[in-house]
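Enquirer: just a sequence and a predicted model for now, questions to come.
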Amino acid sequence: MSQTHTVRLLPWSRPDGKPCYLSSDNSDGYLWQLADNMEAIQLSMATELIAHANEVLSAPKATHEEVRYLANRLVESLSDTLRVAKSRGERLQASAPDSKGDEEGEGGDGPSLPAEAFG
């Protein structure tokens, strides 16, 4: 059980479209786990939608309506996926040790690796 107080962007919005946040000291709590499950579902659905998009876009007789519907679902899925990425990025940044005063003076833009690490 984590004892770090965290504000987490949740994978759903308020009815007015504004983001929802969870402020919690407990990453094992019900809402935290619900958010984890919802993120997993959203990412799984995105994977399935990509496979479906490949099928529709490779079909020579796909109608304009089918492609338009697909595009709308892809936009929804991409929005969900970006929200998951933002939420996870914020949590990674919050849990990272303070990198001010690093040797290269990069100002704490996250972890850095030497060029050799990329092959």
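Expert: Done, it's in.

Enquirer: CA atoms for contacts and neighbours, from now on please.
Expert: Noted.

Enquirer: which residues of this structure fall in strands?
Expert: Under the criterion DSSP state E, the chain contains strands at 6-13, 19-24.

Enquirer: I'd like to know how many residues surround residue 47.
Expert: 13 (other Cα atoms under 10 Å).

Enquirer: now swap in the one 10 residues further on and tell me
Expert: The tally of other residues near residue 57 (other Cα under 10 Å) stands at 14.

Enquirer: got the buried residues for the biggest helix by length in the chain?
Expert: Taking DSSP state H as the criterion, the chain has its longest helix at helix 64-95. Across helix 64-95, burial judged by 16 or more other Cα atoms under 10 Å covers 70, 74, 77, 80, 81, 83, 84, 86, 87, 90.

Enquirer: cool, and stretch 16-28?
Expert: Neighbour-count burial for stretch 16-28 flags 21, 24, 27 (criterion: 16+ other Cα under 10 Å).

Enquirer: give me the distance between the last one and residue 15.
Expert: In other words, residue 27. Residue 27 sits 25 Å away from residue 15, going by Cα to Cα, to the nearest Å.

Enquirer: check it against this one:
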Amino acid sequence: MTTPNELRLLPWPGPGDKPCYLSTDDPDGYMSRLADRVEAIQLGTASALLEEASEALDSQDTSPEEMRCLAKELTGALRDIFRVATSRGHLRATSDPSESAY
């Protein structure tokens, strides 16, 4: 069993939108690989939304309703990416403590 600072924050929320953690000694296990795939999808989605937002902001034809929808999607993507960044920061700190001071 891993210690609490070795828990991996998963890229999806648990019940009640609370953080969900994985405790494993196997970074190549099924759940670890699933979390890696979900993170990759979340990063890809955020990248596509960022491009869409840039285009929408440059266009005079973007309606307020389209902007509200895009803002809602960007908020969700930002939440996901923040969770990924937090998880990766924790993983980095536990794998090499000398690199955790940034």
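Expert: Nice, I can see it. Since this is a predicted model, take the numbers as computed values, not measurements.

Enquirer: just the TM-score for the two chains, thanks.
Expert: Put the two chains on top of each other and the TM-score (TM-score structural alignment, normalised by the length of the second structure) is 0.89; 99 aligned residues with a Cα RMSD of 1.8 Å.

Enquirer: before we move on, back to that, and the buried residues of stretch 16-28 of the first structure, which is closest to residue 49 of the first structure?
Expert: Of all the buried residues of stretch 16-28 of the first structure, residue 21 has the smallest distance to residue 49 of the first structure: 26.8 Å, by Cα to Cα.

Enquirer: contacts only, for that closest one.
Expert: 7, 8, 9, 10 (Cα atoms under 8 Å, 6 or more residues apart in numbering).

Enquirer: isn't residue 87 of the second structure up against residue 9?
Expert: Yes: in terms of Cα atoms under 8 Å, residue 87 of the second structure counts as a neighbour of residue 9; the distance is 5.0 Å.

Enquirer: surely residue 24 of the first structure meets residue 5?
Expert: Yes: shown here, residue 24 of the first structure and residue 5 form a contact pair, counting by Cα under 8 Å, at 5.7 Å.

Enquirer: residue 54 of the first structure -> the second structure?
Expert: Counting by TM-score structural alignment, residue 54 of the first structure lines up with residue 54 in the second structure.

Enquirer: now do the same contact list for its match.
Expert: Listed by Cα under 8 Å, 6+ apart, the contact set of residue 54 of the second structure is empty.

Enquirer: quick one on the thing from earlier: closest one of the buried residues of stretch 16-28 of the first structure to residue 109 of the first structure?
Expert: Using Cα to Cα, those come closest to residue 109 of the first structure at residue 21, 23.6 Å.

Enquirer: name the nearest residue to the closest one, sequence neighbours excluded.
Expert: Spatial nearest neighbour of residue 21 of the first structure, excluding adjacent residues (Cα to Cα, 6 or more residues apart in numbering): residue 9 at 4.6 Å.

Enquirer: how near is the one you found to residue 48 of the first structure?
Expert: Distance, residue 9 of the first structure to residue 48 of the first structure, using Cα to Cα: 24 Å.
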